[in-house]
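Colleague: missing the sequence, but the structure's below:
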């Protein structure tokens, strides 16, 4: 499993708990688990969804993964999940806004059927919920000034060019830069994505390192910047994929499996995948490789 690391950029950067809300007292976790035990399992759950005509999904209002624009639920996960559930005979997503650290506990408590938030697949989360196969991976990229004056394409070229690279405070990109041999004096820590874009535009850094997904989204509102082609950084010889997927309540294995069958059809069709998700900054570089399996990611 050297190629499939557990640590995701989003889990590490955005949530101090880093395990999707699993830092709860044991009694509460047990109570949440019991709350879901009486629900229909597997195929029964899917049949229930078909009869009622909708599936309850939770999102965390985080663009471009899952967010509300006006009265419309948008983003990578809702768009993909809407397509999949329609193929399964369920036409509507009924959204519930949930704080990130409440997504899995709310799922366990039966408040909704699926988490549609682009949640990273980690062993800690797998211990408390079911994940689909990966919907996407999160290759890294560099935001640079328009025209890419330093002609950088990845961390190796950034090191060779001797440029200053911006990274987010507390995020794994800092370790990627150090692992690539970029001197600490050439790594500038920033607090949030917009700070990185501002630093590039203002010349305080030559490049800002983050996932291609996030940078392409950021570039939409930051003229004078562009984003390099995405690449997979390595740490200790391991490629950093940072995959994410849909999340189901334990006991709903057959529902998860039905979802996976439709998901497989989409990720096997590159043009369809890109057409569905291009508006959210996802492209062919975000397609998960066929060898990347949730069962392996859950093992660690």
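Modeller: Great, that's in hand. What you see is a predicted model, and the numbers here were worked out from it, not measured in a lab.
Colleague: okay, CA-based contacts and neighbour counts for the rest of this
Modeller: Noted.
Colleague: Residue 33 versus residue 122, what's the distance?
Modeller: Using C-alpha to C-alpha, to the nearest Å, residue 122 is found at 19 Å from residue 33.
Colleague: Give me the more crowded residue out of these two.
Modeller: residue 122 (26 against 20; other C-alpha atoms under 10 Å).
Colleague: Residue 202: neighbour count?
Modeller: 11.
Colleague: okay, now the one to match up with it:
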């Protein structure tokens, strides 16, 4: 006969074991909870005309429409936006403040160690945004390294365009780091730099803003996608099925036309070659 203290210990042990198995047996637990709640909170960053939030709290933009179509295909409601600064997106996700990050976040090996990425829905090579006519005749970032008189502006991230410029031999004193796209464009127009180096599609219709874009055909292809927690792999995989179908079905061209974004065909051509994050960064899941 088992004594009461031993029996209590066995009951407790079995209880812990039994409650551990559902984590492995039911990987869709988060997705199921969203369906039951009828609401999905998604973090986004401000990047008009791709994603923006109106004063009334409504999310709009080409990327927002794309995400909502994918969610609808999964039987989920339209996203409820949580507008955050770009550097707060990943920390907020890990703190369980929302269900996933809907902003197009750069896919990097460093971040793939801690989060999961969706299929890329934005991709591009480095673009040198210069004054009309390209007065300094710039063609590649590598060329900037050979011309110490040239100055460029980049965004803060060392994992994409700024990092690539440094690897190409561009000196730190040739680089002015700006906080956002608007500041980068203003630096060129104001004559502080000769080029703003960022994704080739980052500034829609640059001619309307007094700029011209020169695509660096030698640069790597960088891509961005939505971001999920590591434990939400089943959720990410279901989302990817819908996203891949939409991209291959022409949604990018349709939405870019709707929002007046140029270069839809070039963007779509790049994206059709990318089915998952590891197509861009092999170490990503």
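Modeller: Everything's here; your move. Not measured: the values here are computed from a predicted model.
Colleague: Map residue 76 of structure 2 onto structure 1.
Modeller: Under the alignment (TM-score structural alignment), residue 76 of structure 2 maps onto residue 90 of structure 1.
Colleague: mind checking the SS state of its match?
Modeller: Secondary structure, DSSP: H, G, I helix; E, B strand; the rest coil: residue 90 of structure 1 is coil.
Colleague: residues in contact with it?
Modeller: Going by C-alpha atoms under 8 Å, 6 or more residues apart in numbering, residue 90 of structure 1 touches 49-50, 53-55.
Colleague: Tell me which two of those residues sit farthest apart.
Modeller: Maximum pairwise distance among these (C-alpha to C-alpha): 8.5 Å, between 50 and 55.
Colleague: Neighbour count for the two, which is higher?
Modeller: Higher neighbour count among residue 50 of structure 1 and residue 55: residue 55, with 22 against 18, using other C-alpha under 10 Å.
Colleague: The corresponding residue of structure 2 for the more buried one - nearest residue in space that isn't next to it in sequence?
Modeller: Using TM-score structural alignment, the equivalent of residue 55 of structure 1 in structure 2 is residue 40. Of all residues not flanking residue 40 of structure 2 in the chain, residue 79 sits nearest, at 5.4 Å (C-alpha to C-alpha, 6 or more residues apart in numbering).
Colleague: quick one, strands of structure 2?
Modeller: With DSSP state E as the criterion, structure 2 has strands at 41-44, 52-53, 59-60, 80-83, 100-106, 115-117, 122-124, 126-130, 152-154, 175-177, 195-199, 212-215, 222-229.
Colleague: Residue 256 of structure 2 is nearest to which of those strands?
Modeller: Of all the strands of structure 2, it is strand 122-124 that lies closest to residue 256 of structure 2, at 11.7 Å by C-alpha to C-alpha.
Colleague: mean shift of the closest one relative to structure 1?
Modeller: For strand 122-124 of structure 2, the mean deviation from structure 1 after alignment is 2.5 Å (mean C-alpha distance after the TM-score superposition for structure 1).
Colleague: And the contacts of that strand?
Modeller: Residues from elsewhere that reach strand 122-124 of structure 2, judged by C-alpha under 8 Å, 6+ apart: 104, 199-201, 221-225, 267, 270-271.
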